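Chemist: Mind looking at a prediction? Sequence and model below.
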Amino acid sequence: MSEEAEAREPGREGRDPEAVSRFVEGFAAQLVEAGMQRMPARVFAALLASDSGTLTSAELGGQLQVSPAAVSGAVRYLAQQHMVSREREPGSRRERYRVHSNQWYEALTNREAVLKRWEAALREGVASLGAGTPAGRRMAETLAFFEFVDDEIAAMMERWREHREKVFGPGPAS
């Protein structure tokens, strides 16, 4: 969506494009400090700040003043992290990229597979090193930590689903 088209979106009247740009760059900087790569952070923040929650590669490139290749790489990373999805425009070869309202939930719950792999590796480490050795005990404590985190994330996500429904009501997740 062009800046002109986005400016006509409902609720956009009076929005200061410079203030939006400052937000996008500031929030992206916070994401980078937390460990996200710079370009995916900028693309994610731009999508999040868009009223429609969707932008094309050209729109993202224009807004962020970056190349289509930079946008493509960022979107690939964000899609792998389950933070955005790709959608084909009807009757067009052009894709739109969408950020969903449940992107944090999806990103966090998809970490479960990573935690399970770490737990399996740590179990193997405890067995290999011997539970009675200092290294084995350290591995066992690390394993117990990740098992605890895994259980807590699952319980927290269930509480979030209930809280989200109370606050925002039932409906689609995006």
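Modeler: Thanks, I have the structure now.

Chemist: going forward, measure contacts and count neighbours with C-alpha atoms only.
Modeler: Noted.

Chemist: Quick check: the gap between E141 and A113.
Modeler: Counting by CA to CA, to the nearest Å, the separation of E141 from A113 is 20 Å.

Chemist: residues contacting H100?
Modeler: Neighbouring residues of H100 by CA atoms under 8 Å, 6 or more residues apart in numbering: G53, M83, V84, A173, S174.

Chemist: so of those residues, which ones are in strands?
Modeler: Secondary structure from DSSP state E places V84 of the contacts of H100 in strands.

Chemist: Which other helices and strands does the helix ranked longest in the chain contact?
Modeler: Longest helix in the chain, counting residues (DSSP state H): helix 134-168. The contact analysis (3 or more CA pairs under 8 Å, 6 or more residues apart in numbering; DSSP states H and E) places helix 134-168 against helix 103-109, helix 112-129.

Chemist: what's the angle between the last one and helix 134-168?
Modeler: Helix 112-129 and helix 134-168 are oriented at 160 degrees to each other (axes from the mean of the first three to the mean of the last three CA atoms, to 10 degrees).

Chemist: Could you pull out the buried residues of helix 112-129?
Modeler: Using 16 or more other CA atoms under 10 Å as the test for burial, helix 112-129 gives E112, L115, W118, E119, L122, R123, G125, V126.

Chemist: check contacts around E158.
Modeler: Listed by CA under 8 Å, 6+ apart, the contact set of E158 is empty.

Chemist: putting a second one here so we can go through both:
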Amino acid sequence: MSETAPSRDDELLKFVEQFAFVLVDAGMARMPARVFAYVLADDAEKYTANELAEGLQVSPAAISGAVRALVQGGLLAKEREPGSRADHYRIYDDDVWSHIMMQRLPLLSRYETILEHGIERIGPGQGANRLAETLDYIRFTREEFTQMQKRWQQRRAEKFGDGTTKRSEVGQQTDR
């Protein structure tokens, strides 16, 4: 008896589960992680909750909370087409990973502020030295991240143009 090759849908769902597992390890809840991984990897530009449920082989109720969390987190955008009663969901920003990372910059600024206050209050000593080194690391990270974002935007423009590159073309453009 010969085995048939897995279908593209089977391979897509395997990838979704694997990537969702990594996102869960990074702190994302399981169902939002699955939805986000699916929307990233599938070919459609936007989805209804029913389409997501069908694609992930789950109930629409399971999708509801997941898309709400992803919209609130700025990863998905919710839209409604004129004349339609169904909400549609799409990746919030074509440059989604840059968007995700840029959301972290205010946190780095908060770290800097609290560390500066801690150094002032604690005064000289080993603890203040550790705080000063931590502050320097946070500042370095923020500065490097800002420069990295600029380099990424340049690289992205060179590799993907205006960001509308079709996913089927991406594998041909990436250097591995």
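Modeler: Arrived safely, thanks for sending. All values derive from a computational prediction rather than experimental measurement.

Chemist: circling back to that earlier point, out of the contacts of H100 of the first structure, which one sits closest to M157 of the first structure?
Modeler: A173 (13.7 Å; CA to CA).

Chemist: hang on, isn't the closest one packed against V99?
Modeler: No. Using CA atoms under 8 Å, A173 of the first structure is not in contact with V99; the gap is 11.1 Å.

Chemist: L143 of the first structure: what's it in contact with?
Modeler: E119, L122, R123.

Chemist: And it, what's its match in the second structure?
Modeler: Under the alignment (TM-score structural alignment), L143 of the first structure maps onto L135 of the second structure.

Chemist: any idea how far A41 of the second structure is from that match?
Modeler: Using CA to CA, L135 of the second structure is found at 38 Å from A41 of the second structure.

Chemist: one step back: can you list the buried residues in the longest helix of the first structure?
Modeler: Residues of helix 134-168 of the first structure classed as buried by neighbour count (16+ other CA under 10 Å): G136, R138, M139, A140, T142, L143, F146, E147, D150, I153.

Chemist: The last one pairs with which position in the second structure?
Modeler: Pointing back at I153 of the first structure there. So I153 of the first structure corresponds to F145, using TM-score structural alignment.

Chemist: what do we get in the first structure for F21 of the second structure?
Modeler: Under the alignment (TM-score structural alignment), F21 of the second structure maps onto A29 of the first structure.

Chemist: With adjacent residues omitted, what lies nearest to S72 of the first structure?
Modeler: S57 (7.3 Å; CA to CA, 6 or more residues apart in numbering).

Chemist: Enumerate every residue touching the corresponding residue of the second structure for the one you found.
Modeler: The alignment partner of S57 of the first structure in the second structure, by TM-score structural alignment, is A49. Applying CA under 8 Å, 6+ apart, we find A49 of the second structure in contact with P60, I63, S64, V67, D87, H88, Y89.

Chemist: Buried subset of these, written for PyMOL?
Modeler: For the buried members of these, the matching PyMOL selection, counting by 16+ other CA under 10 Å, is:
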select buried, resi 60+63+64+67+88+89
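
Chemist: out of the contacts of A49 of the second structure, which ones does the first structure keep as well?
Modeler: Of those, the ones still in contact in the first structure (both residues aligned by TM-score structural alignment, their matches' CA atoms under 8 Å) are P60, I63, S64, D87, H88, Y89.

Chemist: Now do the contacts for the first one.
Modeler: If I follow you right, that is P60 of the second structure. Going by CA under 8 Å, 6+ apart, the list of residues near P60 of the second structure reads A49, N50, L52, A53.

Chemist: Please identify, among those, the one with the most neighbours.
Modeler: L52 (23 neighbours; other CA atoms under 10 Å).

Chemist: in which helix or strand would I find that residue?
Modeler: Assigning secondary structure by DSSP states H and E places L52 of the second structure in helix 49-56.

Chemist: Check how far the helix or strand following that helix sits from its aligned residues in the first structure, on average.
Modeler: Remark: after helix 49-56 of the second structure, the chain's next helix or strand is helix 60-72, criterion DSSP H and E. Superposed on the first structure, helix 60-72 of the second structure shows a mean distance of 2.9 Å to its aligned residues (mean CA distance after the TM-score superposition for the first structure).

Chemist: What lines up with A19 of the first structure in the second structure?
Modeler: Aligned partner of A19 of the first structure by TM-score structural alignment: E11.

Chemist: D162 of the second structure versus its match, what's the distance?
Modeler: Taken as CA to CA, the span from E11 of the second structure to D162 of the second structure is 29 Å.
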